[in-house]
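Asks: Kindly generate the corresponding structure for this input.
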Amino acid sequence: MASLLPFLWVVTFLCADLTEGVTITSTDQTTVTRAQGEKVRLPCTFTLAPADEGTFEIEWNILEPKEGEVIIYNTDRVYDQYRMMGRVQFVDQNPASGDASIDVLNLKLEDTGTYQCKVKKLPGVQTQRIQLTVLEKPAKTICHIEGSQEIGTDLTLKCKSQEGSPVISYSWTRTTGSQELPATALLNAVTGDLLVKNASQAYSGTYTCLSRNKVGIEECSVLLTVTPPIDRAGTIAGAVIGTLLALSLLAFLIFCCYKKRREKKYEKEVHHDIREDVPPPKSRASTARSYIGSNRSSLGSMSPSNMDGFTKTQYNKVPSEDFERTPPQNQYFDPPKVAAPNLSRMGAIPVMIPAQSKDGSIV
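Replies: Next up, the predicted model:
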């Protein structure tokens, strides 16, 4: 056992030299929180020992949530064609001088993760891990009042950020007047609601809400004006009367439009209507038939004593059917005159014949 002691001392000394070769000195910062769009510096400083004579290399990796390379320095050359290409760089242009820190520009939410800096110069190797958290600042914060702003009522001042990483907390301050919140005000820092009970005119003023998280703060304001109660009965009566007047006016306009439309429709119908007040004249064919029939009946009732001055149609000149269908224009029957003694011998009986117009109709 005593013979093994010198050997154990030699092994311990060699191990001490190996572990004490490269020493990382920036171990005081292990977590970093930044806002989206900002720049962050991840520290990694180191010292080398005389025993470190091998190849020098610096390697930055992301371990969680998805493992991958970030940037590498090896034999005086930088390799940055990885996931953060164009957004990551070494702080010192010569990282071998003892500063392997990097800057990450234009941070994104997906940059959140665990980063590792590894400094290697054989036989020494050292690593350091830093947790980076990227958050979104509160944004689009909106303030408004919910409830009636009348004396004696309960109302709520509401505040809400539409964007921003949790956890967001809210606070209210009064920026006018006494700059103190009402004694009856109750704040909910999680929802951003400020409940004001039994409001009075002394509570009137401008109130400002602050929404904040670990990386930013935003504010919005609202004006509270507490007024005396409104005469609701008069308001309702006025609203009813106004509604009735509006309906009456609307009905009158509809009636006028309807009446105007009816008048236009009537004028249009009268304009296109065919008047039938006077019956059309009889055709010449029917006139000829009536004329022949009347003469025949007249001849049958004539007597010799009353034939003077009257005319008779010659039977051989009675119009045919063709003549009845197409009577000639401006042509009238002109029967020859027969003396009264001859009519008497023929056995005719004199009768009165009504006068006729030129077109053959009875007058």
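
Asks: from here on, contacts and neighbour counts on C-alpha atoms
Replies: Will do.

Asks: Thr176 belongs to a strand, doesn't it?
Replies: No - if the criterion is DSSP: H, G, I helix; E, B strand; the rest coil, then Thr176 is coil and not within a strand.

Asks: tell me the contacts of it?
Replies: Listed by C-alpha atoms under 8 Å, 6 or more residues apart in numbering, the contact set of Thr176 reads Gly205, Thr206, Tyr207.

Asks: Check the burial of the closest residue to the last one other than its chain neighbours by counting its neighbours.
Replies: The one in question is Tyr207. For Tyr207, the nearest residue in space outside its immediate sequence neighbours is Arg174; the separation is 4.5 Å by C-alpha to C-alpha, 6 or more residues apart in numbering. Applying other C-alpha atoms under 10 Å, we find 19 residues neighbouring Arg174.

Asks: I have a second one here; can you model it like the first so I can compare?
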Amino acid sequence: METPTSAKLHICLSIFTFLCCISSGDLAQLHLPQKNVEVIQGKMVVLQASYTGVDSKDSTVVWNYMSSSVEMIISYVNGGLSYSTSQFAGRVGFMHKMPNTDISLYINNTKASDSGKYMIQVINQKAPGGLTGELTLNVKAPPSVPVCQVKGKPVLKGNITLACNSKDGKPAPKYKWTKTSPTSEIFFPPAQNETAGTLKLNNLSSNMSGKYMCTASNSAGEERCYINLEVITSTNAGMMAGVTVGCIVALILIILFFVFMWTRQKDTEEDLANEIKEDAQAPKRVSWAKSGTGSDIISKNGTLSSIHTGYYPRDTQNHHHYPHSDTASILTATRGSTAGYRSQPPANATLERTLPGYNTNPTLPHGLLGPPSPNGGSQHSLVPQPASAQPQIPRPPVLPTTLTAANISRMGGVHIMVPAQNQAGSLV
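Replies: Predicted structure coming up:
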């Protein structure tokens, strides 16, 4: 009978011990469904975590980022939330409203720098030492658009290398080369290096020309680039050389043409300036002409005309107009040289009548001559007369019939040679 009684006491003691353990928190546990979490860069990720065995109202929850040092991301203490001001600021939070036994953490707009280890802590007075767990986050980035290039000169029977490289990508991308046109072709090692992204083409031929594509890929995505390969044959090389030489020659010709046009324009401007100088208008007054009474004047068209020293009244009845004539010699009379000189016209006065300015009208203008001028000449002026009184007006002096150097000198005249003139009035 003692044995059954002892067995019953042992069972009761075990139950009591178990209940004490539960009350003391020895059965509290932290649950982490995923110890390794992956996410593509830019996406949102959730770090799942929960606990049991203790009351959430009396618990303190803290998420930390494990880098070179421990950095607090977010915490819940005594009913209040605290956030980090580091790289996670504004991007983290609890998935459920606190307090809660589900303490999962979300991170928005993930970055490559978010990769690393994360630690979760739950502190409760009924759980001595607290609850602690760790998990790893891996933020993957798709490769950036690769750059394709040709290393070497693609000549016939030559060797080249096609290179492909992406600047970004996590994990490191793999590269594959394929020919897409005019025919499809797939390449394998050792010609192709998937890690370095190179493709070696040896002993080039014309049928190797075409379009090649490089694909950079990793677990986050893939990107492509293209390149057109043209194998240069001897014909193509000669054509390229001819085109190059032709372009150089054309450039030289264009330069020479512009130089020629500039020189021609400059010469034309100089010739035009010289013509303007030669065709300049003659001066209104000649420096060597005498001034004063009886001097020579210049007509409107730039020619020299000879006039009489004295002024005669215009005939108001007979209108005979004689044009001025250009002459190479001018008779200039001195003061008083013809005053009082009267000579009878010869029987044959043809020469005299043909002289320029000779008045063939026998009728003289009506009026009287004025008194002699102070300088010895005669002042001719019209004096109005009544219609009944019309006195006789003496005739003007008649020039000698024969014009010789002696007669001109005897009359006080000076013989002057006048340079010839062109039609524009310029002196030649």
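
Asks: Need the TM-score between these chains.
Replies: Comparison of the two superposed chains (TM-score structural alignment, normalised by the length of the first structure) gives a TM-score of 0.63, and 295 aligned residues with a C-alpha RMSD of 4.4 Å.

Asks: List the contacts of the residue nearest to Tyr207 of the first structure.
Replies: Glu180, Leu181, Gly205, Thr206, Tyr207, Thr208.

Asks: and of the contacts of Thr176 of the first structure, the nearest to Ile145 of the first structure?
Replies: The shortest distance between Ile145 of the first structure and any of the contacts of Thr176 of the first structure, using C-alpha to C-alpha, involves Tyr207 and amounts to 10.5 Å.

Asks: pretty sure that closest one is in contact with Thr225, am I right?
Replies: No - with contact taken as C-alpha atoms under 8 Å, Tyr207 of the first structure and Thr225 are classed as non-touching, separated by 10.9 Å.

Asks: Neighbour count for those two, which is higher?
Replies: Regarding Tyr207 of the first structure and Thr225, a neighbour count based on other C-alpha under 10 Å identifies Tyr207 as having more, with 20 against 16.

Asks: Please identify which of the contacts of Arg174 of the first structure is nearest to Leu122 of the first structure.
Replies: When these are compared for distance to Leu122 of the first structure (C-alpha to C-alpha), Thr208 comes out closest, at 60.2 Å.

Asks: so where does that closest one fall, helix or strand?
Replies: Secondary structure assigned from DSSP states H and E places Thr208 of the first structure in strand 205-212.

Asks: For whichever strand in the second structure runs longest, buried residues please.
Replies: In the second structure, with assignment by DSSP state E, the single longest strand is strand 127-140. Counting neighbours by 16 or more other C-alpha atoms under 10 Å, one finds that the buried residues in strand 127-140 of the second structure are Ala127, Gly130, Leu131, Glu134, Leu135, Thr136, Leu137, Asn138, Val139, Lys140.

Asks: And the third one, what's its match in the first structure?
Replies: Structural correspondence for Leu131 of the second structure with respect to the first structure (TM-score structural alignment): Gln126.

Asks: secondary structure element for the closest residue in space to its match that isn't next to it in sequence?
Replies: Residue nearest to Gln126 of the first structure in three dimensions, not counting chain neighbours: Val119, with 5.4 Å by C-alpha to C-alpha, 6+ apart. Secondary structure assigned from DSSP H and E places Val119 of the first structure in strand 113-121.
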